[in-house]
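Enquirer: predicted model, plus sequence, below.
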Amino acid sequence: MSGTVRWGILATGGIAATFTQDLLGLPDAEVVAVASRTEASARAFAERFGIERAYGSWAELVADDDVDVVYVATPHSAHHEAAALALRAGKHVLCEKAFTLDAGQAGELVGLARERGLFLMEAMWTYLNPVVRRMTELVREGAIGEIRTVQADFGFAGDVGPEHRLRDPALGGGALLDLGVYPVSFAHLLLGEPDRVQADALLSPEGTDLNTGILLGWDSGATALLSCSIVGHHATAATVVGTKGRIDLPRDFFHPDHLLLHRAGSSDPAPEKIVTGPGPQGLSGMQYEAVEVMRALRAGETESPLVPLDGSLAVMRTLDAVRDRIGVRYPCDNRAGKGA
């Protein structure tokens, strides 16, 4: 694939709007179509962003011959259905996080993409953020020595009543898949899949997690202390502690604009502030995902080395393990042949 990459947007919520706005800022990307479950919603989205085609069904979008890659922006309870539909239609897919509801669903998507030779990537924009990429380089270079502890949290106190999707198990409700996926993915980025998982949570009457604490352990001796919440305002920050120093990512660690490097034994007590430079004016940071997808497609790659599918599967296994520990169950957990 060369030249302009043509995108189809599947769903019309807030995250779809943000991603589309970023796409429109890229000279080598074109948004050719959008789909929703209702034609009215698709048409309103198309008019807002100047998109030529608006479809009232997902099937029409994935059947469009002018669409090269589909961006799945539905709630995560529909990720499996939407992404599978696109893959079966021969489309490359960028799928929002959490990748799916469980590891079994994620494995089915990965198997389908690999069987058909199609590109598939979880839209974990944190992994592609320039500051986070610089952080991983510093860790590899030994700037803070061997990692001993990772801390990360993500939470807010919102108006989440019993009718809200975050309280509905059928919709994959709870803090874990909406917010906890970020701290868990951050720990995986640095340390890989954990050897041990512990967790505790405050559950809603409906059985979804409102406030969750997670302790991950590795045979190396490293640990990760993670938390997520929809009933408490968190700092939403992260720290990586090593034997020779530490790295702090301030508020909104999942898309930071700088990091602070503390080197043990330095004669200067002030940390080094590392900034990778401002992003393109008016873009949110989601454009980095699109850039990576288009780079991979032009290179003939079906997976991104920066957001590998095996890594997304490992994150889903950890999220499954956390849910098992805290007693959160989704309808998909009962299906035959469920993965683990």
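Expert: All right, it came through fine.

Enquirer: only C-alpha atoms for contact and neighbour calcs from this point on.
Expert: Noted.

Enquirer: first-to-last residue distance for stretch 8-18?
Expert: 14 Å (CA to CA, to the nearest Å).

Enquirer: try this one side by side with the last:
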Amino acid sequence: MSNLRVGIIGATGGIGKLRCQYFTESPASEIVAVCARTPEAVREIAEQYGARSYYIRWEDLVADPDVTAVSVASSNASHYAITRAALEAGKHVCVEYPLAQNVEQYDELFGIAEARQVILHDALTVRAEALHNALRNNFDRIGSPVWAHYRYYGGGTATWYIDPEPRGNPFIALHIHFIEQQIDFFGQPKWIEATQWETSAGGKRISGNVMMGFRDAVTGYMEFGMGFPANPSYQITYLGSDGFLEFNNRKLNLHTADGVEAIEIGENRALKLDTDNFVAQALSGEQPLSSPVVGRRAIELCLAATRSATENQRVEV
């Protein structure tokens, strides 16, 4: 069986570089082309990973006959157009989340993949991540769940978060990851409420808050802000009848009547596992780590949050 010949779009970004590494490490794939907007940077990454071709325009990589699979690691709003073109060209496609900006696009892309008999992989890696699994493995120890609180505030380094053009829908960009995590713990929500604040005064900043109501009066709350002049802060709390799990930037602790127990998170290999899974799907028909049903539902809920913030009211889901 011949190797999967991969072209990576967005190869010089943080995720793109990791995909370059993991596709290179896989014995069943090789990088034959890379694409990014900066000529010097994309040439360097091509040399580093032995890619035979490098491009400034993603259209040229998609048209490369030597490429049999495309990894899309560009900005959010570009995912749909690139993925559609690659599928139409008969390529297998791995797309960083979010795959699309609405469910109509999502369904269209999977329809094209089915018609072309190629793999479309929605790389929603949440359930494979080390922190999520550490929380999941200790979740029963806090008793009956009461609520969850996620909070992330970051500085201005990830500029695409605060620029509407590459970012796309703000709730999809900021909250799809957290929403999917809480669905895995609590099941499908009954309602959703959201607010959004964005400004360009004194530098671009954005903040979005989402609350979801689940069965048995369980509530999930998420705060996400980017562009603020401070060190990043990432906190998670799951409160239950018998205790709570608390993550604060790097450490995870379990608090119960017996005291405080440090929980080992372990190495996060989600993107590596996801890369290997995509290669196996394309070459041997392995099942995806994350079902398209999960990705589609996460987008639906992000759009419900958008509606809630726009209409300033709770939305039943």
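Expert: That came in fine, so what should we check first? Computed from a prediction, not measured in an experiment: that's the story for all the values here.

Enquirer: after superposition, what's the TM-score here?
Expert: The TM-score (TM-score structural alignment, normalised by the length of the second structure) is 0.81; 307 aligned residues with a CA RMSD of 3.3 Å.

Enquirer: tell me where the first structure has strands.
Expert: In the first structure, the strands defined using DSSP state E lie at 5-10, 29-35, 53-55, 69-72, 92-96, 120-123, 147-155, 196-203, 209-217, 223-229, 238-242, 245-249, 259-263, 272-274.

Enquirer: how close does the fourth one sit to the second structure?
Expert: To tie it back to what came earlier, the one meant is strand 69-72 of the first structure. Strand 69-72 of the first structure differs from its equivalent in the second structure by a mean of 1.2 Å after superposition (mean CA distance after the TM-score superposition for the first structure).

Enquirer: biggest helix in the first structure by residues?
Expert: Assignment by DSSP state H gives helix 309-326 as the longest helix of the first structure.

Enquirer: how much does that helix stray from the second structure?
Expert: Mean for helix 309-326 of the first structure is 1.3 Å (mean CA distance after the TM-score superposition for the first structure).

Enquirer: TSV for the strands of the first structure, including mean neighbour count and distance to A84 of the first structure?
Expert: Formatted as TSV, the strands of the first structure follow (neighbours: other CA atoms under 10 Å; distance: least, CA to CA, whole Å):
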stretch	mean neighbour count	distance to A84 of the first structure
strand 5-10	24	12
strand 29-35	24	15
strand 53-55	21	18
strand 69-72	26	10
strand 92-96	24	9
strand 120-123	26	10
strand 147-155	23	29
strand 196-203	17	30
strand 209-217	22	27
strand 223-229	25	29
strand 238-242	22	34
strand 245-249	22	35
strand 259-263	21	37
strand 272-274	13	40
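
Enquirer: dump those into JSON lines; add distance to A17 of the first structure as well.
Expert: As requested, the strands of the first structure are exported to JSON lines (distance: least, CA to CA, whole Å):
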{"stretch": "strand 5-10", "distance to A17 of the first structure": "9"}
{"stretch": "strand 29-35", "distance to A17 of the first structure": "11"}
{"stretch": "strand 53-55", "distance to A17 of the first structure": "14"}
{"stretch": "strand 69-72", "distance to A17 of the first structure": "11"}
{"stretch": "strand 92-96", "distance to A17 of the first structure": "13"}
{"stretch": "strand 120-123", "distance to A17 of the first structure": "15"}
{"stretch": "strand 147-155", "distance to A17 of the first structure": "22"}
{"stretch": "strand 196-203", "distance to A17 of the first structure": "31"}
{"stretch": "strand 209-217", "distance to A17 of the first structure": "27"}
{"stretch": "strand 223-229", "distance to A17 of the first structure": "25"}
{"stretch": "strand 238-242", "distance to A17 of the first structure": "27"}
{"stretch": "strand 245-249", "distance to A17 of the first structure": "27"}
{"stretch": "strand 259-263", "distance to A17 of the first structure": "28"}
{"stretch": "strand 272-274", "distance to A17 of the first structure": "30"}
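
Enquirer: so which of those is nearest S304 of the first structure?
Expert: Relative to S304 of the first structure, the nearest member of the strands of the first structure by CA to CA is strand 120-123, separated by 6.8 Å.

Enquirer: tell me the centre residue of the second structure?
Expert: Y97 (3.8 Å; CA atoms, centre = their mean).

Enquirer: what residue in the first structure is paired with R52 of the second structure?
Expert: Aligned counterpart of R52 of the second structure in the first structure: E52 (TM-score structural alignment).

Enquirer: and that match, what does it touch?
Expert: 32-33, 46 (CA atoms under 8 Å, 6 or more residues apart in numbering).
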